[in-house]
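Visitor: build me a model:
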Amino acid sequence: MTVQFVGAGPGAADLLTLRAAAALRAADVCLYAGTYIDEGVLDHCRPDARLVDTQHLDLDGIIAEITDAHTEGLDVVRLCSGDPSLYSALAEQTRRLDAAGVPWDVVPGVPAYAAAAAELGVELTVPEVVQSVVLTRVQARSTAMPPAEALENFAATGATLVLHLAITRIRELAERLIPTHGADCPVAVVANASRPHRVELRGTLADIADSVEAAGLRQAAVILVGRALDRPGSAESWLYASDPERESKRRRHA
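Guide: I've put the predicted structure just below:
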């Protein structure tokens, strides 16, 4: 039997991948975080599947559930919100499974930042404005950030910033970003992206904290910061240029 870490996507049951839905239909046991996973996602599970809400379990308790099910010869899905490659505790869970001799694999999911960008109708990489995206978080009641990954270091690059697990500190974050981005830099906050009760807030670094606090947002929100959010400029990608070489020469001599 194999344990599958499955990306549940941003919340909407119809944003699961086909592979994720198939894994849920085949699972005898499904572990999920009730704080972040919609009931609609769990509807993909069989009626006789054992569903385990992990929001009140520590890491050892989660691993015990997985290893016990594996010992019983049961197929197990461990649902991760968004995509397992980001902030899913995949590393520490799989280390323990390796030590226990339990095989596992990963099914990717739609990440929350992609769903947020879709809700906003924006591309995060705009030609001649920004061509990089930084996915990061800040330290609160969590493990320490590596010193080189200070928010100010990422901000200095001018990349579009996507901040996870940071909504309760948005006022502090805005103040830290104003020196590099300017008070008028556009910001968007999307909570519960793709779900019926989603919340979308737009503003600038000068006023977004007021909007967030007024809305009472506390979790399941992604913060996006950068000029790309204004859909600026008229530059176009060379990808679809009729003559990319001529376009390159024209721009070099412009």
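Visitor: C-alpha from now on. contacts and neighbour counts both.
Guide: Fine.
Visitor: hey, where'd the strands end up in the stretch 1-150 of the chain?
Guide: Remark: strands assigned in the stretch 1-150 of the chain by DSSP state E, counting those that start in this stretch are 3-7, 29-32, 50-53, 76-80, 104-107, 133-137.
Visitor: just say which of these is most tucked in.
Guide: strand 76-80 (a mean of 27; mean count of other C-alpha atoms under 10 Å).
Visitor: ok so, going back, now the strands of the stretch 1-150 of the chain as JSON lines including distance to Gly121?
Guide: Listed next are these as JSON lines, based on distance: least, C-alpha to C-alpha, whole Å:
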{"stretch": "strand 3-7", "distance to Gly121": "23"}
{"stretch": "strand 29-32", "distance to Gly121": "29"}
{"stretch": "strand 50-53", "distance to Gly121": "33"}
{"stretch": "strand 76-80", "distance to Gly121": "25"}
{"stretch": "strand 104-107", "distance to Gly121": "26"}
{"stretch": "strand 133-137", "distance to Gly121": "16"}
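Visitor: quick one more, to check against the first:
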Amino acid sequence: MKVLFVGAGPGDKELITLKGYKALKEADMVIWAGSLVNEALLEYCKADVEIHNSALMHMEEILTTCAKGVRAGKKVVRLHTGDFSIYGSLREQIEGLQALGIEYELIPGVSSFLGAASSLGVEYTVPEVSQSLIITRRGGRTPVPEKESLKAFAQHGTSMVIFLSSTYVDEVCKELIEGGYDGGTPAAIVFKATWQDEEIIRGTLMTLPALAKEKNIHKMSLIMVGDFLGHEFNPSKLYQKDFKHEYRT
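Guide: Below you'll find the model as predicted:
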């Protein structure tokens, strides 16, 4: 027996992977991130499943609960929002389980930055506009290395998605402009991407703070910045009729 870490997807209950769905359906115990994961996902579980809300637990309690379930012969699922590889406290959990002699398996999920792009109908990597994506956050109670500051990353001028920072949208936009983005750079905030109460705000780095304040958006949101949100567009050469490759001559 082992603990199955499952990425719940960005919010919409149908955006969990098939493997993740099967894990939930068969689980005897689920420890879920109740402050972030859509509760509707628990509808996939058995009627007699044992449920624990990790929002009310500290790390030692989470690990102890997982270990207790596995040792009792239960199928244990640790249900994370989006994909646990991004700001999921994954490393400390698997290290903790290993220290307890508990095995684990990782079942990846669809991250919210992917769900948000689909909600906006955009592509992060527009040919000749941006071919890179920076995923980051602003420093807060959890610090960020100085070399990974928003100012430092802004020098690249590429597509950027900023997690866990919508409380500081004024400071975020200011730091990005100071770092090198033009104030007119397209920007957006997506609140609860793919949920039924999803909300989208579009603007620029100059206008976004006021728009966010007007809508009172301050949590569970992604800040998206870059010219990929603008109108400039170049078609991919891959699908042009005169572009030759091994499958099409």
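Visitor: please work out the TM-score for the two chains.
Guide: Here the superposed chains carry a TM-score of 0.95, computed using TM-score structural alignment, normalised by the length of structure 2; 244 aligned residues with a C-alpha RMSD of 1.3 Å.
Visitor: hmm, back to that, out of the strands of the stretch 1-150 of structure 1, flag the one nearest Val190 of structure 1.
Guide: Within these, the stretch nearest Val190 of structure 1 is strand 133-137; the backing value is 14.9 Å (C-alpha to C-alpha).
Visitor: re the thing from before, of the strands of the stretch 1-150 of structure 1, which is nearest Ile170 of structure 1?
Guide: Counting by C-alpha to C-alpha, and looking across all of the strands of the stretch 1-150 of structure 1, nearest comes strand 133-137 at 11.3 Å.
Visitor: quick check: the very next helix or strand once past the closest one compared with structure 2, mean distance?
Guide: Downstream of strand 133-137 of structure 1, the first helix or strand assigned by DSSP states H and E is helix 151-155. On superposition with structure 2, the mean distance recorded for helix 151-155 of structure 1 (mean C-alpha distance after the TM-score superposition for structure 1) is 1.4 Å.
Visitor: what residues of helix 151-155 of structure 1 count as buried?
Guide: By neighbour count on 16 or more other C-alpha atoms under 10 Å, the buried set for helix 151-155 of structure 1 is 151, 154-155.
Visitor: check stretch 116-133 of structure 1 too.
Guide: Here stretch 116-133 of structure 1 shows 116-117, 120, 124-126, 129-130, 133 as buried, counting by 16+ other C-alpha under 10 Å.
Visitor: need these in a markdown table with distance to Val77 of structure 1, can you?
Guide: Putting those into a markdown table (distance: C-alpha to C-alpha, whole Å) gives the following:
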| residue | distance to Val77 of structure 1 |
| --- | --- |
| Ala116 | 25 |
| Ala117 | 28 |
| Leu120 | 31 |
| Leu124 | 32 |
| Thr125 | 34 |
| Val126 | 37 |
| Val129 | 41 |
| Val130 | 38 |
| Val133 | 30 |
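Visitor: distance check, the most centrally placed residue in structure 1 against Ile167 of structure 1.
Guide: Residue closest to the mean C-alpha point of structure 1, counted by C-alpha atoms, centre = their mean, is Ala112 at 3.5 Å. Distance of Ala112 of structure 1 to Ile167 of structure 1, computed by C-alpha to C-alpha, to the nearest Å: 14 Å.
Visitor: what's the mean deviation for the longest helix seen in structure 2 versus structure 1?
Guide: If you go by DSSP state H, structure 2 has its longest helix at helix 59-71. Superposed on structure 1, helix 59-71 of structure 2 shows a mean distance of 0.8 Å to its aligned residues (mean C-alpha distance after the TM-score superposition for structure 1).
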